[in-house]
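Visitor: Compute the structure for the input listed below.
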Amino acid sequence: MTAEAEDRFLDLRNEPVDPGRQRDRTLRLRRLSKLEKMGLATEHAPGVWELSERMEPALRELGERGDIIRNMHRALKADGMERDPTTFQLHDAAPEVPIVGRVVDKYLNDELGENLTVVVDGIDGRTHHLPGIDPARIEDARIGSVVEIGPPEIASRPSDRTIAAIAEAGVYRPSRHLEQAKFEGRVPGGDYDGYVDAHVRRLEALRRAGIAERIDADQWRIPDDFESGAAAYDAGRKSQANVRILSAARLEQQIGADGATWLDRRLMSAETSDLAPTGFGQQVREAIDRRREHHIDHGDATPGPNGGTLYRRNLLATLRAREIERIGGEMAATKNLPFRAATDGEKVSGKFTGTVQLSSGKFAVVEQSHEFTLVPWRPVIERQLGKEIMGIVQGGSVSWQLGRQRGLEI
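Guide: Below is the predicted model of the structure:
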């Protein structure tokens, strides 16, 4: 139709004699009438039509949208689910409000393999199509895993705030920073040189972005808008959605797990207002009830007054420790190395040899010559695989202290 139009005008006033061409004309008029309802064609006179310049891109976009919806239906059906297509939400960029739900599908959406599209069956009762996800951020999520996908992180870094605070008359001096750090004595591990060097490396990156200026080896010019400029720089580099793996395990696996699951954290918060009464939201409600019954059956909870439930004190820590002991014992049998659980406040050191995904989260395997332990993993140690690391266990997390080789993570 577009090829027949002259300057986007199509003249169908002359009715052909041939029956075949008459049918073709009738079909085209019906198509034009539909395009008119879509705002993509205008009839200026009987049989004289103007095609909108937006017609081709609009129809192409509709076709792509149709393909996306069909793919979403297919992925849901493969996981044994059906959802009302009116609940489908297609996002062009990172969502402004975090989306929590179950991963239904994830696939590469470019030839270079740099971005993934993720389909999430949300607790809000909607099914979300989210393109442009960094593969590294969702690597640990499988089909069925529970994730949170939200806007990019744009908060200013502590290192940037420190640089701005140390600067005098708009000039930051590493030597002055080193003196102050030694005086305050708050650097974990006492690696003051590495601590200040990490700030200088940050300034070098910001210099290349035109945000800071190097005067000489011991002087950096810091503008008044340094912190906001640095945050904007990070936001531009990390414009992709922020992804958190809330549970690598499927909902059904969490109900009877011996570790501290996402369902347990929901139980402890007693928050249900964000759970829709339909779809995955309803399934989470039902799973929470079944998880509560599981704890009662295993002596970790008792029915309370007025229909409530009384849980074991420090339930999450107890469940986490219970799972770590079990998994550590199983790993010890295959590693021929004794397992020892780390205690709160303990300084842990050794070689970072791998990771293990538990119901309680992702844990790092830290080995010494005579034993190994499991401690909560954090992205900061990802590049330290195979190297010696050291950290302090604190309340279900670890404060990692990276040595002079890289300087402290900031």
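Visitor: going forward, measure contacts and count neighbours with C-alpha atoms only.
Guide: Will do.
Visitor: What lies in contact with the longest strand along the chain?
Guide: When the chain is scanned for its longest strand (criterion: DSSP state E), the result is strand 347-358. Here strand 347-358 makes contact (CA atoms under 8 Å, 6 or more residues apart in numbering) with 248, 259, 323, 342, 362-368, 377, 384-393.
Visitor: Which positions in it come out as buried?
Guide: Residues of strand 347-358 classed as buried under the neighbour-count rule (16 or more other CA atoms under 10 Å) are V348, S349, G350, K351, F352, G354, T355, L358.
Visitor: List just the nearest of these to A212.
Guide: Nearest to A212, judged by CA to CA, of the buried residues of strand 347-358 is F352 at 35.5 Å.
Visitor: Give me the nearest residue to the closest one, chain neighbours excluded.
Guide: Computed as CA to CA, 6 or more residues apart in numbering, the closest residue to F352 that is not its neighbour in sequence is V366, at 4.7 Å.
Visitor: The one you found in helix, strand or coil?
Guide: strand (DSSP: H, G, I helix; E, B strand; the rest coil).
Visitor: My read is that it contacts L374, right?
Guide: Yes: with contact defined as CA atoms under 8 Å, V366 and L374 form a contacting pair (6.3 Å).
Visitor: For V398, give its distance to H73.
Guide: Computed as CA to CA, to the nearest Å, the V398 to H73 distance reads 42 Å.
Visitor: let's see this one next to it:
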Amino acid sequence: MSTIIPFEDDDSFEIALKGRKKGISGTGKAGTRKSFLKTMMRLVDANKSSNVRKQSGRNSFISDTPRNAQRVVVKARVVKNSGPFSKGSIRNHVSYISRDAVKNHNEVSPIIYSETGITTKENLEETVREFESDRHHFRFIISPENAHDLNLTEYTKALVKQMELDLDTKLTFIAVNHYNTDNLHVHLIVRGVDDSGKNLVIKRDYISNGFRFRASQIATKTLGLRTEREIRNGITSEVKKTRFTQIDRDLLAKIKVEKCIDLRKPIENGFSEFKRNVQIQRLRFLKTMQLSREIKPGIWKLNEECEKTLRELGLRNDIIKTMHEQLKNERITEHIIFDPADSHQRNITGVVIEKGLSNELYDEKYLIVSATDNRAYYVPLSKYSETPAFEARPGSIVTVSVKRGESQQRIADENILEIASRNNGIYNRELHLKSINTHRLPQGVTPENYVENHLKRIEALEKRGVVERAENGWSVPENLKEKIIGIAHESGGKNNFVQVKLESMQDMHHQKVANAPTWLDREMSEGRLPRPDALQSSFCSEMDRAKSERLQKLHAMGLAEKTHDCIRIKPDYHEHLYKRQMEQAAKDLSSRFGKPARINPGETFSGACKGIHHLPSGPHVIVKRGNEFVIVPHQRGMERMNQIRLEMPRTQDTQYPELKFASLDTSKERDLGR
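Guide: Predicted coordinates:
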């Protein structure tokens, strides 16, 4: 493996060219090494003359990567630690990038490291807390083309060291090497605070260009310049790819300058002529896809939707590959992408086979669901798809449906309309801030965060022509809701999103033996009994076996009876199982929350919400008062309440009823924050 040093002003090093022994030191022809060193020294001199160190990445960075330098793909993002969806963001991201699945095949655990050296997931807690307290942090995904030839840990440390020199500050970071894909890469998270405790601000051109230049520079210093053959092979490999490529990017750049692509004249320069021929080959391939056309011999035009189509095809290819990898042991022939924009998309119910990130930089998630219709679905999730604390996991049973886009915005729209109605049809930030009751805000949300989200919404409505900018705010029409619904219909479903309902956190193995009501019980009580002779997917076959075993379990418990041709569940099965579940839950939770309270018919119990507990029958909320507690079925919004008042219905005399809510400390969800 290679040993890497930061790219400083030290010229006392040797570099092995690719194909020879890897590392900073190596052997080779003296003339070749001298030639390469001269090239690299010119880069150093160029950087000195451009005053990179003094200007720093915070201010500016402009430098071109040589054509034969090592290629490194860098993706970067600045993440603010504020807003309703930011809570736990950095913690969840660190947890995901450091999961066991990313480790190298010969490693016991993932390679996690920071400025203090190699560390473990357990030792990251203090660092993560520091990140959470900052205004923002930076995320990078670094993918060298020849990552297999690099010691990724040493490479990343050298890159961070160079970044510190450019930014003129020490950096706190977390890095994890990922070996679980064909393209080895590193996740790097940099704290948004400099060594003086101030917010670290890095200019866009350094993040966009300078960091990538440094990544390529250090890889080149370690592995040597790419050969002409490697460069040409890399370019020609993209000619027939059904995704957006660097060749396409170059073609689009030509169009911006010349309005069309003129490739008639041969070019004397050898490499430029090679690129011209490659571009002609690519255009001919795109023509077979109806994405380009030759308007005159040698003169081409691209379809206006060319880039969009190629990016969508690339994404689709990635999805198909992911589904094949995750479903290789499933007896499913039909793989479908769940599309919320499709007006004919039906709801599906099934088991979660896999949950992952489709975009690791932006934490965009997906599910793969094996459904009861014997099909497998790729389900893209938005930030609205799952309810916090009710997120699905592999093995969970879920129902996936389409939610109309305008429904998600209705709460903010009603708030905007109400503020405007009190101010002659004008909405503005100051009025909204004054009207907020901080005791009714969702936990962890400040008034400024809350209003900021409304401002984003009204600015989006302004772009669509629904509201108009006024001198001191926005003019809001009285028929705001109708206008929004009209736009949603015109959009053809583009604003729709996926909604995931968690039917059961338990997998079927645990459900079939549970001493509690389960999703399987609910399915069978509604008439969906096992069909052992049907030709089905692995999931459906497993589900039917689980139903059959569950029926036998219920029969042994006295909650189902045999007839001449089947076993039938007794009508009162749920009441008996629910009582057993709650008795066991009270015992399990008493060591943490105190004594289970007994509430008689007609009595009330008021207490603080202490969290959500997922039981086999569904989610329940723990309400605690002093040294007593009760467990009640969850209702939407309960987890955000500081105090909950419960009332035992007079018609029930059991110890474990499904309690009726007398009141919450918030009247309606849409009033949150007012």
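Visitor: Need the TM-score between these chains.
Guide: For this chain pair, the superposition-based TM-score is 0.66 by TM-score structural alignment, normalised by the length of structure 1; 344 aligned residues with a CA RMSD of 4.7 Å.
Visitor: re the thing from before, just the ones of the contacts of strand 347-358 of structure 1 in strands?
Guide: Checked against DSSP E, these include these in strands: K362, F363, A364, V365, V366, E367, E388, I389, M390, G391, I392, V393.
Visitor: what's the matching residue for G361 of structure 1 over in structure 2?
Guide: Using TM-score structural alignment as the criterion, G361 of structure 1 maps onto G618 of structure 2.
Visitor: Then I324 of structure 1?
Guide: Using TM-score structural alignment, I324 of structure 1 lines up with M582 in structure 2.
Visitor: how many neighbours does that match have?
Guide: Residues lying near M582 of structure 2 (other CA atoms under 10 Å) number 20.
Visitor: what sits against S538 of structure 2?
Guide: Counting by CA under 8 Å, 6+ apart, S538 of structure 2 makes contact with E330, R331, I332.
Visitor: and the counterpart of H298 of structure 1 in structure 2, how many neighbours does it have?
Guide: Using TM-score structural alignment, the equivalent of H298 of structure 1 in structure 2 is M557. The number of residues packed around M557 of structure 2, counting by other CA under 10 Å, is 12.
Visitor: what does the one 3 residues further on give?
Guide: When neighbours are defined as other CA under 10 Å, A560 of structure 2 has 19 of them.
Visitor: S667 of structure 2 too?
Guide: 10.
Visitor: Can you tell me the SS state at it?
Guide: Under three-state DSSP, S667 of structure 2 comes out as coil.
Visitor: Distance check, it against I644 of structure 2.
Guide: With CA to CA as the criterion, S667 of structure 2 and I644 of structure 2 are 12 Å apart.
Visitor: what do the two both touch?
Guide: Going by CA under 8 Å, 6+ apart, no residue sits against S667 of structure 2 while also sitting against I644.
Visitor: Per the alignment, G259 of structure 1 pairs with which residue of structure 2?
Guide: Aligned partner of G259 of structure 1 by TM-score structural alignment: A516.
Visitor: contacting residues for its match?
Guide: Neighbours of A516 of structure 2 in contact, by CA under 8 Å, 6+ apart: L577, Y578, R580, Q581, P616, S617.
Visitor: Which one of those sits in the busiest neighbourhood?
Guide: S617 (24 neighbours).
Visitor: so that residue touches D521, yeah?
Guide: No: in this structure, S617 of structure 2 is not within contact of D521 by CA under 8 Å, at 9.5 Å.
Visitor: picking up where we left off before, TSV for the buried residues of strand 347-358 of structure 1, including distance to R25 of structure 1?
Guide: What follows is the buried residues of strand 347-358 of structure 1, written out as TSV (distance: CA to CA, whole Å):
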residue	distance to R25 of structure 1
V348	80
S349	80
G350	79
K351	76
F352	73
G354	68
T355	66
L358	65
